[in-house]
Structure formats: C-alpha cells, structure tokens
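Enquirer: everything below, folded, please.
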Amino acid sequence: MRKKIVFTGGGSAGHVILNLALIPLFQKEGWDVSYIGSKNGIERDLISKVDDVTYYPIETGKLRRYFDWKNLKDPFNVLKGTYQAYRLLRKIKPNVIFSKGGFVSVPVIVAGKLNKVPSIIHESDVTPGLANKIAIPLATKLCVTFKDTEKYIKEKDKVVHTGAIVREEILKGDPAKGLRDLHFTSQKPVLLIMGGSLGSKRINEMIRANLDELLKMFQIVHICGKGNSRHSLHQPGYKQFEYLTDELPDVLAMTDVVVTRAGSNSIFEFLALKKPMLLIPLTKEQSRGDQIINAESFRKAGYAEVLQEEELTQEKFLTIVQKIYQERDRYIAQMDHYEGDFSIQPVLNLIKEVAK
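Expert: Reported below is the predicted structural model:
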C-alpha cells in the first residue's frame, strides 16, 4: 500500500518553500501527496503549479495580537477549519502530517491529533510563531533551524535540531545566464533587493528614492512584491519584478550584495550562496520581533549588517550598502566558517521515521 503524506502551511511564501522542496522527494518515492491550505492564500497559488498534488482548501482565521473586530469572527473560522480538516484526514488517512506553520496549519494539527495521525512541525525562526506555539503541544516532533529555539519550547523531548535547509535548485544558478537574460554586464556589480513574498513598501520607497545614486554603483534587480511594481520606472541597469521563480537561481548566482528583510528561509539561502547582506527586519509593530532576532544573530556572526526600519534614512542606507560591497570579502570569509550543510535529508529522514 502506498504511503500518504499531508502537507500544510501558508500565509506567506516562507511557510510554503520547504514544503515545495520536500514534495517532489516524496513523489519520487511513490507517496500520495495532499496539501491542506487556505482558500485564498499564497500557498494555493504556489501548490497549484506542482503536478499530482491534491489541494484541499479550508476555512482559517488569523490569530492577531492586537484588537480587531475580525477577532470576534475568526475563532469560529478556526473551529470550522478544524472540522473540515478532521473530515479530510478521515478521508485521506495519511501516515503523517508535515506543517511549515502559519495560521492555516493550526486546524490541521488539531485535526491530526483528534485522528491520531502523527505530525511534524518545522520552525525556521529563533522564536516560534503564535500558530506554532499553539500547535506544538499537539505535534509529535518539532524541527528547528536554530539550536537556541529549544530554550523557548516546553516540550523539549519533541525538539529535533535539523539546521537550516536550502532548496537544491537555489544552489545551481548560472551567473552568466542571469546577466545575459537581464541584459546586464559583468563589468558592474549587481545589487538584489528582496522585500519578502508580499514586498516591503518601506524598502521599495527607499530604493526608488535613491535609484539614480544606486545606479552609479550597481546594476539593480528589484523584487518588489505582488502589485508593487512601478511601470513608470525604466532605466538602464534597473529591472523590477513582482516575484521571480524559475529565474531566481540565476539571479542569485550573479548577485554581489543583497538588501532584504530577515526571514529565516531567505537569509539562510543567501548564507549558503555566500551573499553579503543588509538586513532590514520587520519592526515589532509589524511582527512578533522574530526578524529582529534573526538579523541580530547574523550580524553577530559577521554575515550581514543590520539597519532597523526606524533608523532607515537615505544617507545611512547608501553608506551601509556601499560599505558592504567594499568589504564583501570579509563577510564572505565569515560565511566560510558556517558549519551547517543546508541538507534537507535530516527532515526527510525524520518524516519517514515518524510515518512508521
């Protein structure tokens, strides 16, 4: 009998990327793969591009830390989503559930516990998000990227340190092809701006306000997020995209310096590729502060510089970007000391073990 696995996770690309890396590996070994996600989340768009994965949408509510009238309605959505997930799991009868987190994953993990289906959660950041905090007591195992995460977990017997995981295709980019496709030259460095899958209004504004100055130093690839492109901006050496998929490995390969948020998945991919970074983490008003912790850990290790959004001025931004490029060899040398291997194998092995 073929084994079955259900993946869940969504809300942002960071909650889907690892699932996208794992799915083909299970398909190759003959597993039936299903995905439970939200009705309109980014996970539905991303998974729809993968062959032979059955996608099941459920109701979900956002678990907010602030007052919003939707907080009154969302608990009922979570309950409805849990009931839907419960019925789906009874129908699918999976051997295991793998969750990358996000609000949609909570009903699935709860339903898994009710159906006695073992589940594994993956936490990328130093501190677990609210959804994972709720779900961890109900899960079988918790994979963590940072060793320090264990300090924040009560159920220490569930914690497995699997380290950072990087998609294999990211490591196979061709810099010459990237330059050729974008009509860039090899004689001028490339600056990549990446504000997360949903984009960053503040970073986008900073780049556009300083575009002329930046183009004196760099060719620029600006990934600005869905719906955030500015069609009026056309300058030689400047390319903007809402997002990149198949072209991303080649663009990363040709990049010299990265300006980005501090989501764990992205910054570890840049570390694996040895790309010096300027990290501008989400503020505590915008998030739970996880990116601030991620960014500080990379700054201490010597992999990146950090500029808090509250301190973001044109002068500071330009000065730090220029400094990172001029001292790029120092950052790369520090990255050479990183001891992890970025392998997906430990997670793959754990899922198979729990599925037994």
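
Enquirer: only C-alpha atoms from now on, for both contacts and neighbour counts.
Expert: Will do.

Enquirer: in terms of helices and strands, where is residue 351?
Expert: For residue 351, the host element (DSSP states H and E) is helix 345-355.

Enquirer: could you say what helices and strands that helix packs with?
Expert: The helices and strands touching helix 345-355, judged by 3 or more CA pairs under 8 Å, 6 or more residues apart in numbering; DSSP states H and E, are strand 96-99.

Enquirer: after the strand it packs on, which helix or strand is next? Please name it.
Expert: helix 105-114.

Enquirer: against which helices or strands is that following helix packed?
Expert: Going by 3+ CA pairs under 8 Å, 6+ apart, helix 105-114 lies up against helix 70-92, strand 96-99, strand 119-123, helix 130-135.

Enquirer: am I right that residue 309 is in contact with residue 282?
Expert: Yes - checked against CA atoms under 8 Å, the pair residue 309 and residue 282 is within contact range at 7.2 Å.

Enquirer: so for these two, which sits in the more crowded spot?
Expert: Neighbours were counted for residue 309 and for residue 282 using other CA atoms under 10 Å; residue 282 has more, 22 against 15.

Enquirer: for that one, what are its contacts?
Expert: Neighbouring residues of residue 282 by CA atoms under 8 Å, 6 or more residues apart in numbering: 261, 262, 289, 291, 292, 309.

Enquirer: what strand or helix carries residue 221?
Expert: Assigned by DSSP H and E, residue 221 falls within strand 219-223.

Enquirer: and if you look at residue 36?
Expert: Judged by DSSP H and E, residue 36 forms part of strand 32-38.

Enquirer: the residue lying closest to residue 108 once chain neighbours are set aside - how many residues pack around it?
Expert: Residue nearest to residue 108 in three dimensions, not counting chain neighbours: residue 85, with 5.5 Å by CA to CA, 6 or more residues apart in numbering. Applying other CA under 10 Å, we find 27 other residues in the vicinity of residue 85.

Enquirer: most packed of the helices and strands packed on helix 105-114?
Expert: Neighbour counts (mean count of other CA atoms under 10 Å) averaged over each of the helices and strands packed on helix 105-114 peak at strand 96-99, with a mean of 26.

Enquirer: please provide the structure for the following sequence as well, for comparison with the first:
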Amino acid sequence: DLFRILKGIVDSYFILRRFKPQVVFSTGGFVSVPVSIAARIMGIPVVIHEQTSSIGLANKIASYFASKIATSFTSSIPFFPSHKVVHTGQPIRKELFTGSKEECYKLFKLNIKLPIIYVTGGSQGSHKINTTVREIVSDLLKYCNIIHQCGRTQGHNDFEELQNFRMKLPKNLQNRYLLKDFIQSDELKHILSGSALLIGRAGAGTVNEALALRIPSIFIPLPFATRNEQYHNAKILKDLGGAEIIEEKDLEPDLLKERIISLLLDTQRREKMAKSLESDSKENATELLIQLILEARKS
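Expert: This next block holds a predicted model:
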C-alpha cells in the first residue's frame, strides 16, 4: 500500500545515505521500487536489468527513476524508454563457454556415433517431464544418447524409479542413458557444448543457457509460473526460430517422441535453429552490463 511504499522510500534514503553507493543496480521485485525512488531523489544513478521477456510491474515503475535499463531479451526493449534501454543479454557463467563436445562423450562414456539429448526439469526436477520421458526412452535410445537430469522431485521417487528402470534396459541402451539427480557445474559446461537438443522447462536460466550456447530446444514451460513467465521466455526462442514449445496440458509421450525424433533426423533443421539464435546471443553479456553500470556511475 501507499504507506508502506512511503516508509520504504524513507528507510531506503537513510540506508543509502549510510552506505553512499555510487550506483544502485536492480533486477526487479517490489522491494526495489522504494530504493530506486530514494536513489533518484539523492541523485544516485539507478541501473535496472530486466531478465525476463515479460516485463514486471516493479521494473516498469522503477524504469521512470532509472538512468539506464539493460535487457536480457530484445523483446523487452519496446516496454522501456528508448533513450534509456540497452540490450546486454543475460550474464551467464563464463565457464559454460569453455565446454567441449568431445569431452562430454569421453566424460560420460557415451556412444560417439549418436547425438546427445539433454533433458532437464530444472534444479528441482519435473515429475511430469520425468514420467513422460520414461515412457519413450527405449524408443529414443535407438537414435541418440540421453543425459537426463531428473532432480529430486518433492513427493516422488523419480530418481530411484528411473534408476531401476535404467537397469532393466539392454546393456547397450543402458550405456546411452545417463541419469543424474543433479549436474555439477564442471559437468554442465560439457553437457551444454555436447548437446544436439535440449528438452526442459523454460526458466530464465535454462532459456538463457540455450540461447547463449545456441542449442535447439523443446521447451515445456511450467504452467504455474508468475505471469506465465516461462511460456513467454520460451516463446522468445520460438519466435527467433531456435525452439519449439509443448504446453504441459498437451504433453503426451507420443507427441514428445515425434517432435524429438523429427529434429534428431533433420540435422539441417537443427543447424538452422542454432543459427537463428545468433542475433540475441550475447557471449559478452557480463562485460556489457558492467560497462553500462560504470558509465552510469560517471554520468
């Protein structure tokens, strides 16, 4: 309410006066609005980074008080004043650009003659994705290797059940199906570099990794995300030509299998999808964002 916002501005004023920052950097959320207003009153430059494709109300309000606005996606640009906005992309860890396709095959002892699919439900995993993939794994393994990060889904024993399922596969297929509950960062860089296709949710992290490393993807957005955020994230890559979307309400084993096999068998189409992501892909996003903050400090 208005009283809490006013109190937040006053509290922010005294905090900023105590810390004396040269720049305020915000990634959104309603707690950022009073801080941005207080900083503007005090003459402290404010830099906002909009990390999703669907602009949030907090960043919309804060944009009026910002000196510069950075965006992860070009689709966010029209929502902000043109003289303030800069497309920097989404900073991701530099190490993710240091992976090796060859090392991926070697590290996980995969069949080098077959492409790799990376399936991920995000850090927590997705029971819906896990159970759907389980139904089609045997058929898919005729065409590819699968690295499946299934997580530890709350209320389910997906990891244990998938492990038991894997052990019942023929030995040659077992070796093509790598099952992990969690992927370490030193593994992820090789997995992303080695993947011919990504299947997963459409959180900002996953989408930006697929974009930065130009991985053709099939996204299954989480339907309960705020403002349907995951769908909008996925649609950015779909509109660029680098991804397909299957909404969870439509997700069926046969549909997912058909989409995956169609892409696996069409190398030219996958290459075209990867190429289409170049326009929004920013390997130097971190440097661009730092530069923007430093420029705001000098203004």
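
Enquirer: and the TM-score between these chains?
Expert: Superposed pair, TM-score by TM-score structural alignment, normalised by the length of structure 2: 0.78. Supporting alignment: 280 aligned residues with a CA RMSD of 3.2 Å.

Enquirer: other SSEs contacting the strand holding residue 221 of structure 1?
Expert: Under the contact rule (3+ CA pairs under 8 Å, 6+ apart), strand 219-223 of structure 1 is packed against strand 190-194, strand 238-241.

Enquirer: most neighbours per residue, which of those?
Expert: strand 190-194 comes out most buried of those by mean count of other CA under 10 Å, with a mean of 25.

Enquirer: buried ones in the next helix-or-strand element following that one?
Expert: Downstream of strand 190-194 of structure 1, the next assigned helix or strand under DSSP H and E is helix 201-209. Within helix 201-209 of structure 1, the residues that count as buried by 16 or more other CA atoms under 10 Å are 203, 204, 206, 207.

Enquirer: and what of stretch 76-87 of structure 2?
Expert: Those would be 76, 77, 80, 84, 85, 86, 87, for stretch 76-87 of structure 2 by 16+ other CA under 10 Å.

Enquirer: ok, back up a step: now the helices and strands packed on helix 105-114 of structure 1 as a markdown table including distance to residue 175 of structure 1?
Expert: Below are those laid out as a markdown table (distance: least, CA to CA, whole Å):
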| stretch | distance to residue 175 of structure 1 |
| --- | --- |
| helix 70-92 | 43 |
| strand 96-99 | 34 |
| strand 119-123 | 31 |
| helix 130-135 | 37 |
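
Enquirer: how about these, which one is nearest residue 222 of structure 1?
Expert: strand 119-123 (27.9 Å; CA to CA).

Enquirer: circling back: surely the residue nearest to residue 108 of structure 1 touches residue 58?
Expert: Yes - the pair residue 85 of structure 1 / residue 58 is scored as a contact, 7.0 Å apart, by CA under 8 Å.

Enquirer: shared neighbours of those two, anything?
Expert: Counting by CA under 8 Å, 6+ apart, the residues touching both residue 85 of structure 1 and residue 58 are residue 36.

Enquirer: ok so, going back, packing partners of the strand holding residue 36 of structure 1?
Expert: Under the contact rule (3+ CA pairs under 8 Å, 6+ apart), strand 32-38 of structure 1 is packed against strand 4-8, helix 17-28, helix 42-47, strand 54-58.

Enquirer: and if we set it to 6 Å?
Expert: In terms of contacts (3 or more CA pairs under 6 Å, 6 or more residues apart in numbering; DSSP states H and E), strand 32-38 of structure 1 is packed against strand 4-8, strand 54-58.

Enquirer: which stretches of the stretch 51-200 of structure 2 form helices?
Expert: In the stretch 51-200 of structure 2, the segments counted as helices under DSSP state H, counting those that start in this stretch are 57-62, 101-108, 127-140, 158-167, 171-174, 185-194.

Enquirer: what's in contact with the last one?
Expert: Spelled out, it's helix 185-194 of structure 2. For helix 185-194 of structure 2, the external contacting residues (CA atoms under 6 Å, 6 or more residues apart in numbering) are 96, 99, 100, 101, 104.

Enquirer: ok and it relative to strand 116-120, angle-wise?
Expert: 130 degrees (axes from the mean of the first three to the mean of the last three CA atoms, to 10 degrees).

Enquirer: now do the contacts for residue 223 of structure 1.
Expert: Applying CA under 6 Å, 6+ apart, one finds that residue 223 of structure 1 lies in contact with 193, 194, 240, 241, 242, 243.

Enquirer: redo that, cut-off 7 Å
Expert: By CA atoms under 7 Å, 6 or more residues apart in numbering, the residues touching residue 223 of structure 1 are 193, 194, 195, 240, 241, 242, 243.

Enquirer: look up how far residue 109 of structure 1 lies from it.
Expert: Residue 223 of structure 1 is 33 Å from residue 109 of structure 1, where distance means CA to CA, to the nearest Å.

Enquirer: residue 78 of structure 2 corresponds to which position in structure 1?
Expert: Alignment note (TM-score structural alignment): residue 78 of structure 2 maps to residue 151 of structure 1.

Enquirer: with residue 51 of structure 2 instead?
Expert: In structure 1, the residue paired with residue 51 of structure 2 is residue 124, using TM-score structural alignment.

Enquirer: isn't that match up against residue 144?
Expert: Yes - the pair residue 124 of structure 1 / residue 144 is scored as a contact, 6.1 Å apart, by CA atoms under 7 Å.

Enquirer: between those two, which is the more surrounded one?
Expert: Using other CA under 10 Å, the more surrounded residue of residue 124 of structure 1 and residue 144 is residue 124, with 27 against 24.

Enquirer: excluding chain neighbours, what is closest to the more buried one?
Expert: residue 145 (5.2 Å).

Enquirer: ok, that neighbour - contacts?
Expert: 123, 124, 125, 161, 162, 163, 164.

Enquirer: right, and out of those, which lies closest to residue 325 of structure 1?
Expert: Distance to residue 325 of structure 1 across these (CA to CA) is lowest for residue 164, with 25.2 Å.

Enquirer: thought the closest one was touching residue 345?
Expert: No - the pair residue 164 of structure 1 / residue 345 is not scored as a contact, 11.1 Å apart, by CA under 7 Å.

Enquirer: with neighbour numbers in mind, choose between those two.
Expert: residue 164 (22 against 12).

Enquirer: contact partners for the equivalent of residue 200 of structure 1 over in structure 2?
Expert: Under the alignment (TM-score structural alignment), residue 200 of structure 1 pairs with residue 126 of structure 2. Residue 126 of structure 2 is in contact with 150, 153, counting by CA under 7 Å, 6+ apart.
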